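K.L.:
below: sequence and its predicted model.
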Amino acid sequence: MIRVLLADDQHLIRQAIATLLDLEPDITVVVQVGRGDLVGPAVAEHAPDVLVLDVEMPGMDGLSVAESMPGQAMLILTSFGRPGYLRRALAAGVRGFVPKDASAEELAAAIRKVHAGGRYLDPEMAASAMMAGESPLTDRERDALALAASGASVTEIASSLHLSEGTVRNYLSNAIAKLGAVNRIGAIRTAQDMGWI
């Protein structure tokens, strides 16, 4: 049996997916969690073979969970097919990326493939990621823009990143220019739409 951990903050969706997966003869959902920060303790307690993670969850998003657990067989199940999410997931070692509108059969096939050491990427999501290209933002520009997206002021961003306010303003200005935006809000929107922050 392939032992699965299922992490999704939407209880009804998580329950439905678990029920469908448990109908498969070789897959069993051994634990369900509704927050990203509960994945680590659940993995330690239940030792699942494959983690199926939603991207957007409270506590810790699915991509951050993936980055914190290198070597673990993981699959992202998401309704957000943003190119940056796919690239970030692959960089973190995630071997599967499946849209939430996939069939139960497709999800089960993806879990089997990831469990066997292979990769399963939704073709449309993979094509979108290839066409979008790499993020033009540096790590610091991305960090500053992500903090700005959370509502942090320049002073708060500077304190959080241990930088001067002038340096933060430069990073934000660079991000705005690189993304072809008119202002910080436009840059945030573009970066979020692409999955770069």
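P.N.:
Right, received. Where do you want to start? Quantities reported herein were computed from a predicted structural model and do not represent experimental measurements.

K.L.:
rest of the way, CA atoms for contacts and neighbours
P.N.:
Fine.

K.L.:
can you give me the strands for this protein?
P.N.:
Along the chain, the segments classed as strands by DSSP state E run 2-7, 27-33, 50-53, 74-78, 96-99, 120-121.

K.L.:
can you redo those strands as JSON lines with mean neighbour count and distance to Ser160?
P.N.:
Rendered in JSON lines, the data for those read as follows (neighbours: other C-alpha atoms under 10 Å; distance: least, C-alpha to C-alpha, whole Å):
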{"stretch": "strand 2-7", "mean neighbour count": "23", "distance to Ser160": "29"}
{"stretch": "strand 27-33", "mean neighbour count": "19", "distance to Ser160": "29"}
{"stretch": "strand 50-53", "mean neighbour count": "26", "distance to Ser160": "28"}
{"stretch": "strand 74-78", "mean neighbour count": "26", "distance to Ser160": "29"}
{"stretch": "strand 96-99", "mean neighbour count": "25", "distance to Ser160": "32"}
{"stretch": "strand 120-121", "mean neighbour count": "19", "distance to Ser160": "35"}
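
K.L.:
CSV for those, including distance to Ala108?
P.N.:
Shown next, in CSV, are the strands of the chain (distance: least, C-alpha to C-alpha, whole Å):
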stretch, distance to Ala108
strand 2-7, 10
strand 27-33, 8
strand 50-53, 11
strand 74-78, 11
strand 96-99, 11
strand 120-121, 11
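
K.L.:
with Tyr171 as the reference, name the closest of those.
P.N.:
Counting by C-alpha to C-alpha, Tyr171 lies closest to strand 74-78 out of those; the figure is 30.0 Å.

K.L.:
so which elements touch that closest one?
P.N.:
Using 3 or more C-alpha pairs under 8 Å, 6 or more residues apart in numbering; DSSP states H and E, the elements in contact with strand 74-78 are strand 50-53, strand 96-99, helix 104-115.

K.L.:
and here's the other structure:
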Amino acid sequence: MCTVIRILLALDGGLVRGALAFVLSAQPDIDVVAQVEPTADVWGRAEALQPDVAVVDMAAVGAGRRFPCRTLVLAAPREARALSAALRYQGHTCGFLGHQVAPDRIVAGVRRLAGGEPVADPELVVAALNRSNPLTDREMQVLQIAATGWPAKEIARELCLSPGTVRNYLSRALSKVGARTRIEAVRIARDAGWIWQ
């Protein structure tokens, strides 16, 4: 009798999520225990259900929170730079595949990740290496949280910084990406894949 891999899906788009759930559930060694929108409380669901692997997109990864299980992130090449930040939080328990890969590659990736093997899409690695990110880790972190619409005081409280320090990080980030406003800086950073949605 084989071990069953329990899966949590947190992907944008019900049709895509449902189709992938169908493919995964057809495997004798995989059980999809939940399907959620990436904007839902994915961490809470993962903590409650204790899946072996969460298959998520960048919107579900969030800023600075580690999933309580192995995580397979499906990402677009433009999001490749943001994968390094996700990897810092997830460590060796995280794998990456392009969001356009064939379903059988996702099935294989789930099995490899569940077995403790690394999963990395060569195209995403190349995309990450070919993009030069001018932002420091802290500037990316502040900009990522600013993308949620939080004011500087709230960002400061979240990161244990002073509001003035947060404003300085934001100002430097705007200057480095060539933006006039915080919203424009967030858009540029997202399009370049330096922060995720």
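P.N.:
Yep, it's here. Predicted model, so just to flag it, every value in this text is computed and none were measured.

K.L.:
counterpart of Gly193 of structure 2 over in structure 1?
P.N.:
Using TM-score structural alignment as the criterion, Gly193 of structure 2 maps onto Gly195 of structure 1.

K.L.:
now render the helices and strands packed on strand 74-78 of structure 1 as a markdown table, adding distance to Ile188 of structure 1.
P.N.:
Putting those into a markdown table (distance: least, C-alpha to C-alpha, whole Å) gives the following:
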| stretch | distance to Ile188 of structure 1 |
| --- | --- |
| strand 50-53 | 24 |
| strand 96-99 | 24 |
| helix 104-115 | 32 |
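
K.L.:
tell me which of these approaches Val43 of structure 1 most closely.
P.N.:
strand 50-53 (8.5 Å).

K.L.:
outside of the closest one, which residues touch it?
P.N.:
Applying C-alpha atoms under 8 Å, 6 or more residues apart in numbering, the contact partners of strand 50-53 of structure 1 are 2-8, 62, 72-78, 111, 114-115.

K.L.:
over to stretch 119-135 of structure 2?
P.N.:
Here stretch 119-135 of structure 2 has contacts from 72, 75-78, 80-81, 94-98, 109, 112-113, 173, 176-177, 192, 194, using C-alpha under 8 Å, 6+ apart.

K.L.:
rerun that using 6 Å as the cut-off
P.N.:
Applying C-alpha atoms under 6 Å, 6 or more residues apart in numbering, the contact partners of stretch 119-135 of structure 2 are Pro77, Ala80, Arg81, Gly95, Phe96, Leu97.

K.L.:
which residue lies nearest the spatial centre of structure 1?
P.N.:
In structure 1, the centroid-proximal residue (C-alpha atoms, centre = their mean) is Leu63; its distance is 3.2 Å.

K.L.:
all helices of structure 1, in order?
P.N.:
Assigned by DSSP state H, the helices in structure 1 fall at 11-22, 39-46, 62-68, 83-91, 104-115, 123-132, 139-149, 154-161, 165-178, 184-194.

K.L.:
between those, which gets nearest to Val30 of structure 1?
P.N.:
helix 39-46 (7.0 Å).

K.L.:
with structure 2 overlaid, how far apart is that closest one on average?
P.N.:
In the superposition with structure 2, the aligned residues lie an average of 3.4 Å away from helix 39-46 of structure 1, counting by mean C-alpha distance after the TM-score superposition for structure 1.

K.L.:
what comes up buried for that helix?
P.N.:
By 16 or more other C-alpha atoms under 10 Å, the buried positions in helix 39-46 of structure 1 come out as Val39, Ala42, Val43.

K.L.:
what does stretch 48-61 of structure 1 give?
P.N.:
Those would be Pro48, Asp49, Val50, Leu51, Val52, Leu53, Asp54, Val55, Glu56, Met57, Asp61, for stretch 48-61 of structure 1 by 16+ other C-alpha under 10 Å.

K.L.:
what do you get for stretch 123-137 of structure 2?
P.N.:
Buried-residue list, stretch 123-137 of structure 2, by 16+ other C-alpha under 10 Å: Leu124, Val125, Ala127, Ala128, Asn133, Leu135.

K.L.:
distance from that stretch to the middle of the chain?
P.N.:
Computed by C-alpha atoms, centre = their mean, to the nearest Å, the separation of stretch 123-137 of structure 2 from the middle of its chain amounts to 15 Å.

K.L.:
how about stretch 185-197 of structure 2?
P.N.:
The chain centroid and the centroid of stretch 185-197 of structure 2 are separated by 13 Å under C-alpha atoms, centre = their mean.

K.L.:
check what contacts it and list those residues.
P.N.:
Residues outside stretch 185-197 of structure 2 that contact it (C-alpha under 6 Å, 6+ apart): Met58, Ala59, Arg78, Glu79, Ala80, Arg81, Ala82, Gln144, Ala147, Leu174, Ala179.
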